[in-house]
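*Asks:* prediction below, plus the sequence it came from.
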Amino acid sequence: MAENTLATHNTGLTAFSNFRRNKGFDALWPPPANHVIDFIASLSLHDYSFATARSYVAAISYYCKLHVQTDPTNKFVVSKLLEGMRRLNKTRDKRLPITATLLHDLMSNLTPVCSSAFEAAMFRAAFSVAFHAFLRIGELTNTKTTVSLHIDDVQMKSHRVILRIAQSKTDQYGKGTKIMLNATCKSTCPVLSMKSYLQLRPNFPGAAFCHFDGRPLTRYQFSAVLKKVLAILCYPPNRNTSHSFRIGAATYAASIGLDDNTIKTAGRWKSGAFRTYIRSPLTQI
């Protein structure tokens, strides 16, 4: 199980355990259906989102199946309760896309917020690649224990950069995916920005995007610099996040007429969820 999924399941099981203890319910496994039904009702009354409730119920289901127990979450009433939550608390994703114009402005205004020319070149390349490769922030940045994009996973050609994404949200078994980015005539060209960055990057092993002392670029640092540049440009920092690059890539692809299958493949989506990423002018108000 992916680390993030495991953490979410543990959170859900803890919430369910606390709920049953507070209600005076016995900690039976498999839990009676009425325990799950009351749990969902409680989540709704406390204004939890449908997505959170669904993930918590999925945790209960997984735990039962793991221990070869009857799964009470398969009950018709459970599915209808979750459907009711989905209908009641529909919330529109208010995150805005990074547009092609905004990407240019971001990459052009990094110098004032970066401590050196090297740092500006690194973030310029990171921003460009995040957009053009439809990357999730976890595929680009690193944690204390893992390196998402290794320097050995980057191949530079004369007019192309090839990235190997070793593992991602939709690639739990680590088969890996190759992404090819071609050079463009635009100032935001991912090939040009990567070449400029790699010419300055010290010869350290490990993370492809790293600081001059070899420390890997983290999610927090990526988001912090993004917010600083957005502030300079007077853009709303809370509506443009690290995920806005992926949203922007899908929106831009749709705007230039790429078909659904091409967008789905480019973003490595396994379902029709990519459609929720495509913003129309009305959704950006």
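*Replies:* Sure, I can see it.

*Asks:* CA atoms for contacts and neighbours, from now on please.
*Replies:* OK.

*Asks:* show me the helices in the protein, by range?
*Replies:* 3-23, 33-45, 50-66, 76-88, 100-108, 117-132, 137-140, 190-200, 219-232, 244-255, 260-266 (DSSP state H).

*Asks:* list the buried ones in the first one?
*Replies:* So the one you mean is helix 3-23. Across helix 3-23, burial judged by 16 or more other CA atoms under 10 Å covers 8, 9, 10, 12, 13, 16, 17, 19, 20.

*Asks:* quick check: of those residues, which lies closest to residue 283?
*Replies:* residue 8 (29.2 Å; CA to CA).

*Asks:* the closest one contacts residue 55, doesn't it?
*Replies:* Yes: using CA atoms under 8 Å, residue 8 makes contact with residue 55 at a distance of 7.2 Å.

*Asks:* in addition, the following structure is provided for comparison:
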Amino acid sequence: MRTWPKLDSTLRKRSRGTSPVRVIARPAVSDGEADLLRSAKTSTESVAALPTVATAMPASSATGIIQPKSAQTSLTGVPRNHDTLLHRFALEQLGDDEEVVACYLPQFMRGMGWREFEQVSYSRTARYTETDEPLPRPSSHEFSNASAMRTILENPELFQVPQVIRVDRLEALLGRHPNQLFVRSVLTGLREGFWPWIDTHYDSGYPSTWDNSWAPPPSERERDFIASAGGPRAMITSTIPSRQPVREAWTHERFERELAVALNASIDISSAHTYGSALNSWIEFCRINKFSTEPTEKTLAYFVVYRSTHINPNSVDSYLSGICNQLEAVFPQVRAMRRSVLVSRALKGCKRIHGQPVRRKNPLTLGHLRKAIDSLHSMPTHDDLLFLAILLSGFHALHRLGEMTMPDNPRLRNPRKYTKRESVTLNAESYEYWLPAHKADIAFEGNRIIIADQAALKYFLLYLNSRDRLLPFNPYLWARENGQVPPRAWFIKRLKHLFPDPNIAGQSLRAGGATHLAEDGALPHIIQAAGRWSSEAFQVYLRKHPMVLHALLRAGGSGIRPSSSS
């Protein structure tokens, strides 16, 4: 009696010690089947010298010992279309009528194991391995490349073959595979690495190696990266342990898009519009006079003297700032050129030659505010209350008109700057609201506005009641009857109708509030903080002559309030 060799000796030992072994008895064989067995034995002698072999089949649902039904099917009803080397060799092993067969299939081989004595219905991939040619190996001239071989031997850590397959165990399982040349090529690839199916024969003049590390970085971005890293091979390590949250990596396109958005938001929309106008002026100047648009100290000086003959030299100074902002990304030295001695002296000389007296609008006074209150109709509309509330709040809080209205140009409007209704706080003698942004607040940090004037509080409450009744779902504090944030032109039109004086304009509110604080004896730094000025530019808003302010302060607040600036 002869038994089949087991696939796994470890499993065989465990089966003997823990569970009974199923025995498959070979049924009787007819005369025709005996002839078939003798024919199979003769045909396999020339293709295999192994004592036994396992038949390949993806055993997706079989575990442990093969069921007897499968064995009987293999012996008595073998399909003719499965006449393969494995099947013939399996039949050759069944020569004795009294043979007892015990087969084990490891659990980890489900669906891909070579099962002994099983109906031949395995996958195409398994069948192809019987006839596939061995996997390719490197050409002989590759081993004669002394430079490449020396690199591999000196740097074994760079040429490791990481894999999780236990090659020795796989080799033992494939010991009975009929195509051993193919098996050995696969095992060699798993141990040493697979060679791509390519011909690497080169001409005699082709170099064996090519070192491209000396080449300079192709772009400025890569040069900056290498410089910031301390060199091409510098490594930055941290000695402080930290837990970094898992974040999604960005694509290069997203980096470029986000950078463009950030650069575009570096200046305010209105400032960008003004700077764009200055750049257009520069381009037109270069086109007319046949100059290159690339700035130099001489062409910037030419621009100063040319434009100063057409507009105020102070405006030319602002134009230069806009040109520098727009061209700095392309020509980084433009600001240094702007500050050069040649350009600075040219601008200073033009201011001396073409200088004009400064014309500033008159500030509003308490008399103007009383006139506005007295002119209010006995049955005011919502827009009438809105205008008066803006006028009083702008005067006492030193508001810029743009902080309470929206620009006339739709392209310059930014809803983030609009004051919200929910930020209002009412007190017994004052009212407050949050100003989200202003000209000097580039980071949208905001400011808390507090107004303690009783007249302003009275008419602000009247406006707020009307607004909440008509526009309960409008999010903005300042809103017209139609729900729109009041445009600047709407307020200026009403202001001109109330005060026909051409020297009264939008900045008169801010100038009037600053002058009023100075008349009351407020210190300069208090005025600067109240008006949210980032520099001492607030001094130009004090429209009282210093001697007049000095006389008022010495009088000790006698109540003298001239109705117009001195």
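*Replies:* Received it, and whenever you're ready, just let me know what you need. These numbers come from a predicted model, not from an experiment.

*Asks:* quick one: contacts for the spatially most central residue of the first structure?
*Replies:* Closest to where the C-alpha atoms of the first structure average out (CA atoms, centre = their mean) is residue 136, at 4.3 Å. Residues near residue 136 of the first structure by CA atoms under 8 Å, 6 or more residues apart in numbering: 130, 243, 246.

*Asks:* nearest spatial neighbour of residue 494 of the second structure, chain-adjacent residues omitted?
*Replies:* residue 387 (7.7 Å; CA to CA, 6 or more residues apart in numbering).

*Asks:* could you measure from the one you found over to residue 531 of the second structure?
*Replies:* 21 Å (CA to CA, to the nearest Å).

*Asks:* and what of residue 352 of the second structure?
*Replies:* Taking CA to CA, one finds residue 352 of the second structure at 32 Å from residue 531 of the second structure.

*Asks:* the two: which is more packed in?
*Replies:* A count of neighbours by other CA atoms under 10 Å puts residue 531 above the other of residue 352 of the second structure and residue 531, at 19 against 11.

*Asks:* what segments of the second structure are strands?
*Replies:* Per DSSP state E, the second structure carries strands over the ranges 24-25, 55-56, 100-101, 114-115, 425-426, 431-435, 447-451.

*Asks:* who are the packing partners of the third one?
*Replies:* Translated: strand 100-101 of the second structure. Counting contacts by 3 or more CA pairs under 8 Å, 6 or more residues apart in numbering; DSSP states H and E, the secondary-structure elements packed against strand 100-101 of the second structure are strand 24-25.

*Asks:* what span of the first structure is the strand it packs on aligned with?
*Replies:* Across the first structure, nothing matches strand 24-25 of the second structure (TM-score structural alignment).

*Asks:* show me what that strand is packed against.
*Replies:* Using 3+ CA pairs under 8 Å, 6+ apart: strand 24-25 of the second structure touches strand 100-101.

*Asks:* quick check: the strand it packs on aligns to which part of the first structure?
*Replies:* Taking TM-score structural alignment, strand 100-101 of the second structure hits no residues over in the first structure.

*Asks:* same question, stretch 44-53 of the second structure
*Replies:* Using TM-score structural alignment, stretch 44-53 of the second structure pairs with nothing in the first structure.

*Asks:* then stretch 185-193 of the second structure?
*Replies:* Going by TM-score structural alignment: stretch 185-193 of the second structure matches no residues.

*Asks:* could I get the buried residue list for that stretch?
*Replies:* Result for stretch 185-193 of the second structure [16+ other CA under 10 Å]: buried residues 185, 186, 187, 189, 190, 191, 193.

*Asks:* so what's the counterpart of residue 9 of the first structure in the second structure up against?
*Replies:* Taking TM-score structural alignment, residue 9 of the first structure has residue 275 as its aligned residue in the second structure. Residue 275 of the second structure makes contacts with 319, 321, 322, 323, 325, 326, as judged by CA under 8 Å, 6+ apart.
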